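1. sequence and computational prediction follow.
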Amino acid sequence: MRWLAECSAGSLGEALQAVAPELSGYPIAVSLTAGGDPLWHKSSVVIGEQFIVKFAWSRPAALRLAREISVLTALSREPVVPFLPEVVAGGTDPLLLITRRVPGKSLFEIVDSIDRDLAGRQLASFLAALHHPSVRERAGAAVDRLTVVELPPATTGTLRDQFGRWARPDQRRAVARWCDWADTTLASPGPAVLVHGDLHGDNQVWDGDQLRLVVDFETVAAAEPEYELRALPGPGMGPGVELLTATMRHYQQFTGRQLSRERVMAWHLRNALGDALWRSEAGIPLPDHRTPPQWIDDLAARFSALGIDPEAPPPIQERTRRANQDP
């Protein structure tokens, strides 16, 4: 495997000449956006308005891109997982992934205007196919070893210790209790499937009510299906849960498996508050340009809409288990 020596139009042009010479004549505009971490030394550019080229210029980034190429190749075999990018060309010497560009918008841009039930059915169709046991076997064989999914960087312990400064005084106790509830809810692992791993709105391409594409498969790994749905309530999609509940309902119809709304929301809690925490501490605006207290209010509204009370005392058997574990 050989990755680009640098992030430059010249280096990318040479790689295109080797992998897809028919595209090498198009003008190339490369902008360097990565920071100091080699893991993020990767980028993508549009070539000829019809193709997207992904490339890397460090070993850690190259390994992730090579993984994505292998996974997409495996998932495109029969039975095909729907809504995959069409791979036009790909190679490891030099390392490039070229897919056909599909016009559309991010889910975040159109979520307020679409039919949530129809959208949920399409997302459930994608997830049901991706989560099938045979697909996990195919992907696992393609990458040699299917890793466990990368968990949200902020643990519930970190959230208890550090999130209070970003919450209103009247919210701090609730956040701590929610973290206790999430620990209890996720204490026992669920059965693992193949998951996309990063199914947020910007990794989906929509044309009106129609899902056209799911992109960025470099984080594919093994996890429970509820982990996959952790980004569907938002943030970026308001306090409602209509898309989440529609997706879960159709998922059960497609697979015969009922998803746990409590487990989805426990993962969602860690995902949303963890994102708000690191962005706030880094001085970076939240994606929807709102505030951490507003995100907490949204979480409370989602819990209420789903009939979940994360501040209720745990069941008596859980309290007994915890007491027996105390020194």
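-> Nice, thanks for sending it over.
2. only C-alpha atoms from now on, for both contacts and neighbour counts.
-> Fine.
3. where along the stretch 1-150 of the chain do the strands fall?
-> Secondary structure of the stretch 1-150 of the chain by DSSP state E, counting those that start in this stretch: the strands cover 42-47, 51-56, 87-92, 95-100.
4. residues touching the second one, excluding its own?
-> The set of residues external to strand 51-56 that reach it, using C-alpha atoms under 8 Å, 6 or more residues apart in numbering, is 3-4, 7, 12, 41-47, 62, 65, 95-101.
5. quick one: it to strand 87-92, angle?
-> Taking axes from the mean of the first three to the mean of the last three C-alpha atoms, to 10 degrees, one finds that strand 51-56 is oriented at 20 degrees with respect to strand 87-92.
6. and for the last one?
-> Interaxial angle of strand 95-100 relative to strand 87-92 (the same axes, to 10 degrees): 180 degrees.
7. so residue 175, which state does it fall into?
-> Using DSSP: H, G, I helix; E, B strand; the rest coil, the structure places residue 175 in helix.
8. for residue 128, what are its contacts?
-> Residues in contact with residue 128, defined by C-alpha under 8 Å, 6+ apart, are 251, 254-255.
9. top of those by neighbour count?
-> Neighbours were tallied for each of the contacts of residue 128 (criterion: other C-alpha atoms under 10 Å), and the maximum of 24 neighbours falls on residue 251.
10. distance-wise, check that one relative to residue 204.
-> Using C-alpha to C-alpha, to the nearest Å, one obtains 18 Å as the distance from residue 251 to residue 204.
11. and residue 297, by the same measure?
-> Using C-alpha to C-alpha, residue 297 is found at 26 Å from residue 204.
12. over to residue 169?
-> 36 Å.
13. among the two, which residue is more densely surrounded?
-> For the pair residue 169 and residue 204, the greater number of neighbours falls to residue 204 (20 against 11), based on other C-alpha under 10 Å.
14. please tell me how far that one sits from residue 323.
-> Using C-alpha to C-alpha, one obtains 45 Å as the distance from residue 204 to residue 323.
15. the structure to be compared is supplied as follows:
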Amino acid sequence: MTTTDVEITADLVRDLLREQHPDLAHLPVRLGARGWDNQLWRLGDDLAVRLPWATELADALLRKEHTWLPPLAPQLPLPVPVPQRLGEPGALFGRPWIVTTWVPGEPADRAPVTRPGSADLLAAFLSALHRPAPDGAPTGRGEGRRGGPLAEHTAGFEHGLAEVVERGLVAEPEPVRAVWQDAVAAPAWDGPAVWLHADLHPANVLTADGALSGVIDFGDLCAGDPAYDLAGAWRLLPDGAVDRFHDAYRGPDGGPADRATRRRARGWAAATALGGLIVGNAGDEGRPGGKSTWGPPARATLERLVATAG
């Protein structure tokens, strides 16, 4: 894990704009948020500057967003941060960076979704996104790959489950393992590879007054099995709203997700919740380190999954 060797400040952001996008340099600059891979700086009222400050992988993710998200964004029924400008590495800052539109709202790991009607909003968003991706679309990253065959992630799932049990974060591992095993046993996705957000955890979804209001951070945008994104219903929505979500969702064939896809989605939800528990209890709010706000929604996800049938 690497971090940039340049301190990111408002003055640096302003200097970068003067150098590469001088027509924007007069706008006020202020810190918006420090995320997992990037820092976000507000630029005036309507824009933001995203600069990588951690893993080297963040550079490629920013370039991917800049390339692929603008043509997708107009099709999506929720606000998303649309890339407007690309900043190239230079003497002031040796990594790429982007200027995007600003999406208002509070991250759902801090202000959870509470309104059941958000199930319809999430379903509409994913129905619009989950269209067949073109040749050359990026594939998912990670062990195996996000949106790829679920069974390729079994070793990672078992490692995560063992870690949360060792830390005392999950007392009964077998119900969680049963969710995963049922998901792996489900038939694999045999439809077209569709566009995925591929990182729909609560810190990447925004809320306003308890309602879903925006989706951010498309760095993991890729093509694959829609079940990976459908797991977000378990991670984001309030208790009892998942069935409403599935009633409203329409996949690439125009119909609802079949039972096998729902089963795989439960498995992805369990695996990603384990990661959220680990990060949420790492004990360090810095980067790299822990984010305590990730723990409660991850725990709630596991509780929902083990309390309901597949």
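-> All right, it came through fine. Quick caveat: nothing in here was measured; it's all calculated off a predicted structure.
16. whichever strand or helix holds residue 228 of structure 2 maps to which residues in structure 1?
-> Assignment of secondary structure by DSSP states H and E places residue 228 of structure 2 within helix 227-230. With TM-score structural alignment applied, helix 227-230 of structure 2 matches the range 226-229 in structure 1.
17. ok, and the contacts of residue 128 of structure 1 in structure 2?
-> Using both residues aligned by TM-score structural alignment, their matches' C-alpha atoms under 8 Å, structure 2 keeps these contacts from the contacts of residue 128 of structure 1: 251, 254.
18. pretty sure residue 230 of structure 1 sits against residue 271.
-> Yes - at 7.0 Å, residue 230 of structure 1 counts as touching residue 271 under the criterion of C-alpha atoms under 8 Å.
19. which of the two has more neighbours?
-> Set side by side, residue 230 of structure 1 and residue 271 show unequal neighbour counts under other C-alpha under 10 Å, the larger going to residue 230 at 25 against 22.
20. run through the residues that contact the more buried one.
-> When contacts are counted by C-alpha under 8 Å, 6+ apart, residue 230 of structure 1 is found next to 264-265, 267-268, 271.
21. quick check: the helix holding residue 228 of structure 2 compared with structure 1, mean distance?
-> Superposing on structure 1 and averaging over aligned pairs (mean C-alpha distance after the TM-score superposition for structure 1), helix 227-230 of structure 2 comes out at 1.1 Å.
22. can you count the residues close to residue 290 of structure 1?
-> For residue 290 of structure 1, which is what you asked about, the neighbour count (other C-alpha under 10 Å) is 13.
23. repeat for residue 230 of structure 2
-> Other residues lying near residue 230 of structure 2 total 28 when counted by other C-alpha under 10 Å.
24. swap in residue 123 of structure 1?
-> Neighbours of residue 123 of structure 1 using other C-alpha under 10 Å come to 25.
25. wait, it touches residue 245, no?
-> No - contact status for residue 123 of structure 1 versus residue 245: not in contact, 11.5 Å apart, counting by C-alpha under 8 Å.
26. so what corresponds to residue 41 of structure 2 in structure 1?
-> Looks like residue 41 of structure 2 aligns to residue 45 there (TM-score structural alignment).
27. touching, its match and residue 26? I think so.
-> No - Residue 45 of structure 1 lies out of contact with residue 26 (C-alpha under 8 Å); the separation is 11.4 Å.
28. so the nearest residue to residue 11 of structure 1 once chain neighbours are set aside versus residue 95 of structure 1, what's the distance?
-> Closest residue to residue 11 of structure 1 apart from its sequence neighbours, by C-alpha to C-alpha, 6 or more residues apart in numbering: residue 4 at 6.4 Å. For residue 4 of structure 1, the distance to residue 95 of structure 1 equals 7 Å [C-alpha to C-alpha].
29. need the overlap of contacts for these two.
-> Common neighbours of residue 4 of structure 1 and residue 95, counting by C-alpha under 8 Å, 6+ apart, are 15, 55-56.
30. to what extent does the host helix or strand of residue 280 of structure 1 diverge from structure 2 after superposition?
-> Taking DSSP H and E as the criterion, residue 280 of structure 1 maps to helix 261-282. Relative to structure 2, and after both are superposed, helix 261-282 of structure 1 has an average distance of 2.5 Å to its aligned residues, where the measure is mean C-alpha distance after the TM-score superposition for structure 1.
31. show me which residues of whatever helix or strand comes next after that helix are buried.
-> Next in sequence after helix 261-282 of structure 1, counting helices and strands by DSSP H and E, comes helix 292-305. Neighbour counts over helix 292-305 of structure 1 (16 or more other C-alpha atoms under 10 Å) mark 292-293, 295-296, 298-303 as buried.
32. can you check stretch 224-237 of structure 1 too?
-> Taking 16+ other C-alpha under 10 Å as the criterion, stretch 224-237 of structure 1 shows 224-237 as buried.
33. quick revisit: which strands or helices does the helix holding residue 228 of structure 2 pack on?
-> Helix 227-230 of structure 2 sits against helix 259-280, with contacts defined as 3 or more C-alpha pairs under 8 Å, 6 or more residues apart in numbering; DSSP states H and E.
34. in the helix it packs on, what counts as buried?
-> By neighbour count, and taking 16+ other C-alpha under 10 Å as the criterion, the buried residues in helix 259-280 of structure 2 are 260-280.
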